[in-house]
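> Sequence unavailable; structure follows:
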C-alpha cells in the first residue's frame, strides 16, 4: 500500500488531512515493525504483530510530532498517553527488541503543514514534558553553570540516585549495587554475581587486612562494606545524600563503623591521601571526558607509591563517536553523562603517569545484570509504583530494558582497567602475572 510518507505530492494538496496512524507513518523512515493503533480508530503496522502501541490522546501525538524518536516516544509512554501491549511495563525488553529497526525522521515543511491542518495548529504547539524529565543540556548550562562543576554534578547525581532508597531496594536486591555484576555462570543469582564483582575488584587491588582504600562514587557502599569486612580501612564518597544515609546506617548495623565510613561528599573534597588502593566503580560516566586528565590526576595524587587503581565504567565500543548520551538518557536518566571507548580511558590513565596493568570487557555481564534488575522491577512493580510513582517506574523499566539490548548488541560495553602508581625508580611492586581469580 502506498502511504502518505511515500508521496510528497499529497502534502501539497491543501485539502489533505491525515489520520493519526498516517501521521505516525510520516515520522517513520521505513516500515512500521509492530502494530500501532490510535484514539481516532486508525491503525498501521502488521495486524498479526505480537506487540502493540496505542496512542491514546492528542497529547501523545503532540509529543511524537515535536520530538520524533526516542525522546518523543518516551514522553508519550511515561505520561500515559501511549500504552504498550504485549509486555510488562517493568520489562519492555521484548518490544524494544522488536522495534530496534524503527527509525524516525523529522517531517518536511509540507508534511508538517499537513499534520498541523489535520490535528489543528493548537495541537502541535510544544507542550510541557512529563515531570520526570529534566531540562535540556543547553538550558541546564544557562541555569546551573558549566558542565561538571561541583554544584551541577551534585544536581545530576541527585536527579538519578535520590529517587528513593526503598525503590532501589526493590530493583537492585539486597546488595544495593547499581553497577555491573560479574557472573561465573549465566545461571548465577544476581547476589552471587554482585558479591563476585566485589571479590574481583578486591583481589585485583591486592587488598589486605590493615590496608587503606578510597572508594569514589561509592553508591550505597557495597565495595566499602565488602572491604571493611576483610579488615580494610575504607573511605567512601558519594554525592547522593540518600545513598550516604543508607550506607552509614548499614555500616552501623554490621558493626563496621570503626573501619569504614561513607561521606556525603564530592570525591574532590576528600583530603586524605596515601591510600594503598583507589576504586572507582561506575563514576567515570558522570565526570565528563574533558575532565579525565584532572580526574585521573586526582586518583594518582591519592595513591602511595606502588598503590593500585581500578576503574570500572560503561564505555562505547570505539573512540570516534560523540561522547554525549542520547536525549532520553540525558533528560530522564543520567543528566550530563558522557561515554567514550576504553582506548581513550586507558590513554588518559597512562598520560597521568599511572601504568596500566590489565583491562577487560564485561559487556555480556552487564546485559545479564540488567535482565535481573528488570525482573526485580516487574516482580515488585506495585510496590515500586507506590514508592516512586508510575511514571518514574516506567522510566526505569524503559532505561534498563533498553540498556540490556544495547549491551547485547555492542552499542555499549563495560570495561575494568587496572593501573599502578610506580615508585620513582620504576620498579614493579606487583607479581609478574595476574594474581586474581577471574
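Cool, got the structure. These figures come from a predicted structure and were not determined experimentally. Residues are numbered from 1 along each chain as shown.
> going forward, measure contacts and count neighbours with C-alpha atoms only.
Fine.
> Tell me if I'm right that residue 59 and residue 81 touch.
Yes - taking contacts as C-alpha atoms under 8 Å, residue 59 lies within contact range of residue 81: 6.6 Å.
> Compare neighbour counts for these two and give me the winner.
residue 59 (22 against 19; other C-alpha atoms under 10 Å).
> Now residue 360: which helix or strand?
Using DSSP states H and E, residue 360 sits in strand 355-361.
> Need the contact partners of that strand.
Under the contact criterion C-alpha atoms under 8 Å, 6 or more residues apart in numbering, strand 355-361 has outside partners 346, 349-350, 413-422.
> buried ones in the helix or strand that comes right after that strand?
Next along the chain after strand 355-361, taking DSSP H and E as the criterion, comes helix 363-379. Going by neighbour count (16 or more other C-alpha atoms under 10 Å), the buried part of helix 363-379 is 363-378.
> this is the comparison structure:
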C-alpha cells in the first residue's frame, strides 16, 4: 500500500500508527481526536501542544514523565499517588512497531515538525548528566551530595506520610502476606541484626543510614553501640531527634557525613542498606575495601541493595529514574557485588533474593501516598508527588516481573588464622 505522506492524521490516528494492534487504552487529544477501546478502565488525555512536544522529543519513559509531571498528560481512572493499575495495563499491552520511512514521515508531518523542539523540562527534573559533570566526576563527594540532596532533602513530613512511622525507605521483609508495613520493616531490621550476629556491647556502623532505622533498632533491641552516616542533612537531623526522643543517646548516633570520612575502625559489624545503588559500580572495590578495613577480624558486613537479574546489562538506572528519582544511580547483578566483596577480602557466606518483598513494600508506600495525598501536597508540588506515585508503582511492577531484584549478601572478615567466627549452621 502506498502511503501519501502529505495526508494529515489526527493525533490519535498518528499515535495508533506506531503501535502493534492499536492503542490498548482510551486516548483523547486536544485536537478532538480519540482512539482506543471505549470501555477501557483508564483514559490517557493529551491536553496541550507542550505535552506533545515532550512526547516527541523524548520518546519513552522520560517524555511520558515530563508530560505527566507537568500536567500536560492526564491519566483518568487511577489515583496519581497509586497509578499501579494503569501502568500495569499500559506496560503489559503497549507494543510499538517499527514504522516504514513513509509511515514515520507521515506521522511526523501530521504531528508537526515544530514539536521536535524540546520545551524546558518540569522544575522537578534534575540536571542532565553533562550539567552534573560541572559539579565533579561521577560519584565524587560533591556530586554525590548533590544527588542525595535532590532525592532525600524533600520534606521529612512527606516521607513520614509515604513511609509510615518506621521512616524506612528500603525493602521490608514480610513474615506473612498479611503483615503490616510496620511489622515488615521491623522484621527486616531484625533479620539483619541476626545475620550480623549482633550482641550487647558490639559496635555497628550503618552506611547510608537514612533516618536511622537500623541504628535505632540495633541499639534498642540488641544493646549495640551504633553509628550511622548519611549525606542528607534533613535525614540526620530527623534521626538525631528520634534518638533523643527514644532515650538512645548513650548507644546511637547519626552523622551528616560521607561514609568515606568515617575514621573509626574495628567495628564488629557493618550494614549497608540501600546505599550501594548510589556509589557507582566502578567504586565497588574501594567501597567494599573500606568495609573490610573498618571491620575487626571475624566482623560481618551485610549488603542490602537493588540488583539486576543479570550481570551484563548496563548499570544505569534508566532516563526517568536518573532525572527524577536517583541521579547517577547504578544497578547491577548480585554476581558483580559478590565478586567485589570477595576481591576486597570478605568471605561471602550467605545471599538471598527478596524481590517479592520489595513489591509488597512499594504497594504499601503507594497506598500510603494515595491515602495521604492532600496532606502530601502541603509538603511538595503536585509534580513531585506525581513523580513518587509513578516511580513507586513502576518499581513495584519491575520487581513483580523480575526486571529488578533485591539481594542480601553477607560477608565475613576472616582472621589471619582462617577463623571466620561463624557457626556451622546459622539460625536466621
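In hand now; what should we look at? Being a predicted model, the structure only gives us computed values, none of them experimental.
> Overlay them and tell me the TM-score.
The TM-score (TM-score structural alignment, normalised by the length of structure 2) is 0.96; 426 aligned residues with a C-alpha RMSD of 1.6 Å.
> before we move on, back to that, quick one: which of the contacts of strand 355-361 of structure 1 sit in strands?
Among the contacts of strand 355-361 of structure 1, the ones falling in strands (DSSP state E) are 413-420.
> Can you say which two of the residues you listed are spatially most distant?
Distance extremes for those: the farthest pair is 413 and 420 at 23.1 Å, using C-alpha to C-alpha.
> Please work out which residues of structure 1 line up with the longest strand seen in structure 2.
The residue-count maximum for a strand in structure 2 (DSSP E) belongs to strand 295-307. Using TM-score structural alignment, the residues of structure 1 aligned to strand 295-307 of structure 2 are 303-315.
> all strands of the stretch 151-300 of structure 1, in order?
Secondary structure of the stretch 151-300 of structure 1 (DSSP state E, counting those that start in this stretch): strands at 212-216, 233-238, 260-264, 275-281.
> nearest to residue 52 of structure 1, of those?
Going by C-alpha to C-alpha, the one of these nearest residue 52 of structure 1 is strand 275-281, 38.2 Å.
> Can you list the helices and strands that the closest one packs against?
Strand 275-281 of structure 1 makes packing contacts with strand 212-216, helix 292-302, strand 303-315 when contacts are defined by 3 or more C-alpha pairs under 8 Å, 6 or more residues apart in numbering; DSSP states H and E.
> of all those, which gets the most neighbours per residue?
strand 212-216 (a mean of 27; mean count of other C-alpha atoms under 10 Å).
> Which part of structure 2 matches that one?
Taking TM-score structural alignment, strand 212-216 of structure 1 hits residues 203-207 over in structure 2.
> Identify the residues contacting the matching stretch?
With C-alpha under 8 Å, 6+ apart, stretch 203-207 of structure 2 has contacts from 214-215, 224-230, 259, 267-273, 275.
> same check, this time on stretch 411-431 of structure 1
Here stretch 411-431 of structure 1 has contacts from 180, 204, 300, 303-317, 342, 346, 349, 353-363, 366, 406-407, using C-alpha under 8 Å, 6+ apart.
> Same check on stretch 345-354 of structure 1?
For stretch 345-354 of structure 1, using C-alpha under 8 Å, 6+ apart, the contacting residues are 292-293, 296-297, 300, 355-356, 417, 419-422.
> The longest strand of structure 2 vs structure 1, average distance?
Here the mean offset of strand 295-307 of structure 2 against structure 1 after fitting is 0.3 Å, by mean C-alpha distance after the TM-score superposition for structure 1.
> With stretch 186-195 of structure 2 instead?
Following superposition, stretch 186-195 of structure 2 is found to deviate from structure 1 by 0.4 Å on average (mean C-alpha distance after the TM-score superposition for structure 1).
> what comes up buried for that stretch?
Those would be 186-190, 192-193, 195, for stretch 186-195 of structure 2 by 16+ other C-alpha under 10 Å.
> of all the residues you listed, which two lie farthest apart?
Going by C-alpha to C-alpha, the pair spanning those furthest: 186 and 195, at 14.3 Å.
> returning to that earlier point: most tightly surrounded among the strands of the stretch 151-300 of structure 1?
strand 212-216 (a mean of 27).
> mean offset of that one relative to structure 2 (after superposition)
When structure 2 is superposed, strand 212-216 of structure 1 averages 0.3 Å from its matched positions, counting by mean C-alpha distance after the TM-score superposition for structure 1.
> Map residue 95 of structure 1 across to structure 2 for me.
By TM-score structural alignment, residue 95 of structure 1 lines up with residue 86.
> what's the longest helix anywhere in structure 2 aligned against in structure 1?
In structure 2, taking DSSP state H as the definition, the longest helix is helix 382-400. Aligned using TM-score structural alignment, helix 382-400 of structure 2 spans residues 390-408 in structure 1.
> what does stretch 137-150 of structure 2 give?
Under TM-score structural alignment, the match for stretch 137-150 of structure 2 is residues 146-159.
> thinking again about what came up before, quick check: buried residues in the strand holding residue 360 of structure 1?
355-356, 359, 361.
> Residue 14 of structure 1: which of these is nearest?
residue 361 (56.0 Å).
> That closest one matches what in structure 2?
Matched by TM-score structural alignment, residue 361 of structure 1 corresponds to residue 353 in structure 2.
> any idea how far residue 408 of structure 2 is from that match?
Relative to residue 408 of structure 2, residue 353 of structure 2 is positioned 7 Å away (criterion: C-alpha to C-alpha, to the nearest Å).
> in the stretch 1-150 of structure 2, which spans are strands?
So, for the stretch 1-150 of structure 2 - with DSSP E, counting those that start in this stretch - the strands run 26-29, 34-35, 43-46, 73-76.
> Just give me the closest of the buried residues of strand 355-361 of structure 1 to residue 400 of structure 1.
Of those, the one sitting nearest to residue 400 of structure 1 (C-alpha to C-alpha) turns out to be residue 361, at 19.4 Å.
> gap between the closest one and residue 125 of structure 1?
Residue 361 of structure 1 is 45 Å from residue 125 of structure 1, by C-alpha to C-alpha.
> what do you get for residue 369 of structure 1?
41 Å.
> I appreciate the help and will end here.
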